[in-house]
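A.B. asks: Quick one, what's the 3D model for this:
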Amino acid sequence: MCGRYALTLPHEAMVQVFAAAPSNDLPEGPRFNVCPTTQVPVVTAAEGERRLRPMRWGFLPHWYKSPTDGPLLINARAETVAEKPAFRTAIRERRCLIPATGFYEWTKADGQRLPWYFHPREGEALAFAGLWQDWGPEDLPTCAIVTCTAGSTMAEIHHREPVTLDPADWALWLGEAGHGAATRMRAAPEGRLTRYRVSTKVNSNRVEGPDLIDPLIDEDDR
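C.D. replies: Got it, this is the predicted structure:
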């Protein structure tokens, strides 16, 4: 799964990396502890133009009466996304890219949740495979991150991982370059991601700051 991530790219950098026209109401950054239900920058494509726009991280199916009417859908499983009523139209018609610079996952030891930070080995930006939908009378844009069975780098920590798309596949995922997006819902290639332990301060969704992604050196500093 993916339940927390970091996004340290300035708006100007995201505009250049994703070749997208920015909305004027993007959430402020950098952000080292992006949590569900918050507004996040998302790249969509329509009529030959990419847009960088804010969305609520937490997909809301059209039948929800309120944002808390059902389960919080922050992730969509690649194996079943085309079949689930909540996602099956969106995966065909409303795919998006969700920019990130890294993400967190947890192991457990002695009853404590121990966070790990995953990021690209070469330091480039990540693009999570996402899907989106407008919800409610005000057409609130909402999104979810597609996840898949974990690859070798991730599997020792967790059995799922977010689908991270290579730049060469962005146009395909956004629907700009024909068919075959489903074949890109797979784990990151061997060696693309690296990981290290970070402080348990990130366990709180109220904490922010660049020290959250610092490698943990002193195991007692939790």
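
A.B. asks: Going by C-alpha atoms from here, please, whenever you check contacts or count neighbours.
C.D. replies: Fine.

A.B. asks: Which of the residues in stretch 120-132 are classified as buried?
C.D. replies: 120, 125-132 (16 or more other Cα atoms under 10 Å).

A.B. asks: again, but for stretch 25-45
C.D. replies: Buried-residue list, stretch 25-45, by 16+ other Cα under 10 Å: 26-27, 30-37, 39-45.

A.B. asks: Can you tell me which of the residues you listed end up in strands?
C.D. replies: Among the buried residues of stretch 25-45, DSSP state E puts 31-34, 39-45 in strands.

A.B. asks: Let me know the closest of those residues to Gly102.
C.D. replies: Within those, proximity to Gly102 (Cα to Cα) peaks at Phe32, which comes in at 8.9 Å.

A.B. asks: what's near enough to touch the closest one?
C.D. replies: Residues counted as contacts of Phe32 (Cα atoms under 8 Å, 6 or more residues apart in numbering) are 5-8, 208-210, 212-213.

A.B. asks: ok, 6 Å please
C.D. replies: 6, 208-209 (Cα atoms under 6 Å, 6 or more residues apart in numbering).

A.B. asks: what about the helices in this protein?
C.D. replies: 11-18, 88-93, 152-155, 170-173 (DSSP state H).

A.B. asks: Which of these sits closest to Trp106?
C.D. replies: helix 152-155 (10.7 Å).

A.B. asks: Would you mark the buried spots in the closest one?
C.D. replies: 153-154.

A.B. asks: Off-centre distance for it?
C.D. replies: 17 Å (Cα atoms, centre = their mean, to the nearest Å).

A.B. asks: now stretch 26-40
C.D. replies: For stretch 26-40 - counting by Cα atoms, centre = their mean - the centre lies 11 Å from the chain centre.

A.B. asks: First-to-last residue distance for that stretch?
C.D. replies: Distance between the boundary residues of stretch 26-40 (Cα to Cα, to the nearest Å) amounts to 8 Å.

A.B. asks: returning to that earlier point: now the buried members of the contacts of Phe32.
C.D. replies: Applying 16+ other Cα under 10 Å to the contacts of Phe32 flags 6, 208 as buried.

A.B. asks: could you dump the contacts of Phe32 to JSON lines with distance to Ile217?
C.D. replies: Converted to JSON lines, the contacts of Phe32 look like this (distance: Cα to Cα, whole Å):
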{"residue": "Ala6", "distance to Ile217": "20"}
{"residue": "Glu208", "distance to Ile217": "19"}
{"residue": "Gly209", "distance to Ile217": "18"}
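
A.B. asks: for comparison, sequence B:
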Amino acid sequence: MCGRFTLTVETEDVIKAFDIEEVQYEIKPRYNIAPTQTIAGVLNDDGKRVLQGFHWGLLPFWAKSKKIAYSTFNARAESIQSKPAFRSAFPDKRMVILADGFYEWAHKGKEKQPCRFRVKSSDVFAFAGLYDTWKSPEGEHITSCTIITTTPNALTEKVHDRMPVILGEDELKIWLDPGVSDKDLLQGLLQPYDAEDMYTYPVSNSVGNVRNQGADLIEEIPLNSK
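C.D. replies: I've put the predicted structure just below:
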């Protein structure tokens, strides 16, 4: 799964990295992003890549309340075509979530050690995602999203049995292309990212509390320390 991640770059860096043509959301450095918060994502709107904010936790158009978002912030790649919450969004409502790292917790007996995972070749990268727009009983329109997860690669499997789908440049172009509707082609993109292009390091247990924010959360600490 992917339940916490970081995005510590500036809006200008994202515009350059992803060829953003329209900005509807201002990015500020964040070190402990959690489900149900507003996060930065990119979608293709009339041929333009648009940066906008999304509620993290998919709210299908048919949802009766926002509570469903607590169980839809991740979508397993294997079930996006069968699970009701996601099949209504796939393949037409595709987007990507921006990040520069994500957290997972390694279990050692009763102890849990948080680790941050990053990509070597890029300061900022994209998780594959789906989005939908939901209208509340009060008439509020909320655009929400989910991060798609897949089986782990050789690096992440040491910590967890799932990892977020990270899209390389070629895969990203296909995923954001509204002209592509082949479900088999799109499903084939949802693979574990190359472990050789990733690295990880231990971070403070403070990241476990969503109220904790700040650059110190992403600092490497000695293994087995607090």
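
A.B. asks: Post the TM-score for the overlay when you can.
C.D. replies: Here the TM-score for the pair of chains, by TM-score structural alignment, normalised by the length of the first structure, is 0.93; 220 aligned residues with a Cα RMSD of 1.7 Å.

A.B. asks: Just the residues contacting stretch 157-175 of the second structure, thanks.
C.D. replies: With Cα under 6 Å, 6+ apart as the criterion, stretch 157-175 of the second structure contacts 1-2, 106, 126-128, 148-152, 190, 193.

A.B. asks: Can you check which part of the first structure that stretch sits on?
C.D. replies: With TM-score structural alignment applied, stretch 157-175 of the second structure matches the range 155-173 in the first structure.

A.B. asks: before we move on, what about stretch 3-11 of the second structure?
C.D. replies: Taking TM-score structural alignment, stretch 3-11 of the second structure hits residues 3-11 over in the first structure.

A.B. asks: List the contacts of the matching stretch.
C.D. replies: 30-35, 100-104.

A.B. asks: again, only this time at 8 Å
C.D. replies: Residues contacting stretch 3-11 of the first structure (Cα under 8 Å, 6+ apart): 22, 26, 29-36, 74, 99-105, 125.

A.B. asks: One more: stretch 98-107 of the second structure?
C.D. replies: 2-9, 40-42, 112-119, 123-127, 158-160.

A.B. asks: which stretches of the first structure form strands?
C.D. replies: 5-7, 21-22, 31-34, 39-46, 49-57, 75-77, 95-100, 102-109, 112-120, 126-135, 140-149, 160-162, 193-197.

A.B. asks: returning to what we had before: so can I have a markdown table of the helices of the first structure showing distance to Lys65 of the first structure?
C.D. replies: A markdown table is the format used below for the helices of the first structure (distance: least, Cα to Cα, whole Å):
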| stretch | distance to Lys65 of the first structure |
| --- | --- |
| helix 11-18 | 33 |
| helix 88-93 | 19 |
| helix 152-155 | 36 |
| helix 170-173 | 30 |
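
A.B. asks: if you compare those helices, which one is most tucked away?
C.D. replies: Highest mean neighbour count among the helices of the first structure (mean count of other Cα atoms under 10 Å): helix 170-173, with a mean of 21.

A.B. asks: average distance between that one and the second structure?
C.D. replies: Compared with the second structure after the fit, helix 170-173 of the first structure shows a mean deviation of 0.9 Å (mean Cα distance after the TM-score superposition for the first structure).

A.B. asks: which one of the helices of the first structure lies closest to Thr80 of the first structure?
C.D. replies: helix 88-93 (8.8 Å).

A.B. asks: Just tell me what Asp216 of the second structure corresponds to in the first structure.
C.D. replies: Aligned partner of Asp216 of the second structure by TM-score structural alignment: Asp211.

A.B. asks: So that match versus Asn33 of the first structure, what's the distance?
C.D. replies: In terms of Cα to Cα, Asp211 of the first structure sits 11 Å off from Asn33 of the first structure.

A.B. asks: Could you export the contacts of stretch 157-175 of the second structure as CSV, including distance to Glu169 of the second structure?
C.D. replies: Below are those laid out as CSV (distance: Cα to Cα, whole Å):
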residue, distance to Glu169 of the second structure
Met1, 22
Cys2, 21
Ala106, 29
Ala126, 9
Phe127, 12
Ala128, 12
Ile148, 17
Thr149, 18
Thr150, 18
Thr151, 20
Pro152, 20
Leu190, 13
Tyr193, 12
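
A.B. asks: Relative to Val203 of the second structure, which of the residues you listed is nearest.
C.D. replies: The nearest one, if we look at the contacts of stretch 157-175 of the second structure relative to Val203 of the second structure and count by Cα to Cα, is Ala106, at 11.1 Å.

A.B. asks: for Ile74 of the first structure, what are its contacts?
C.D. replies: 2-3, 36, 57-59, 143-145.

A.B. asks: With respect to Gly180 of the first structure, which of the strands of the first structure lies nearest?
C.D. replies: strand 95-100 (12.6 Å).

A.B. asks: To what extent does the closest one diverge from the second structure after superposition?
C.D. replies: Compared with the second structure, strand 95-100 of the first structure is 0.6 Å away on average (mean Cα distance after the TM-score superposition for the first structure).

A.B. asks: and the angle for that strand with strand 39-46?
C.D. replies: 140 degrees (axes from the mean of the first three to the mean of the last three Cα atoms, to 10 degrees).

A.B. asks: what's strand 95-100 of the first structure aligned against in the second structure?
C.D. replies: Counting by TM-score structural alignment, strand 95-100 of the first structure corresponds to 94-99 in the second structure.

A.B. asks: which residues does Leu126 of the first structure contact?
C.D. replies: 99-102, 120, 164-165.

A.B. asks: Quick one: which of these is the most crowded by neighbours?
C.D. replies: Counting neighbours by other Cα atoms under 10 Å, Thr164 comes out on top of the contacts of Leu126 of the first structure with 28 neighbours.

A.B. asks: mind checking how far that residue is from Thr147 of the first structure?
C.D. replies: Thr164 of the first structure is 9 Å from Thr147 of the first structure, by Cα to Cα.

A.B. asks: Please apply the same query to Gly130 of the first structure.
C.D. replies: 9 Å.
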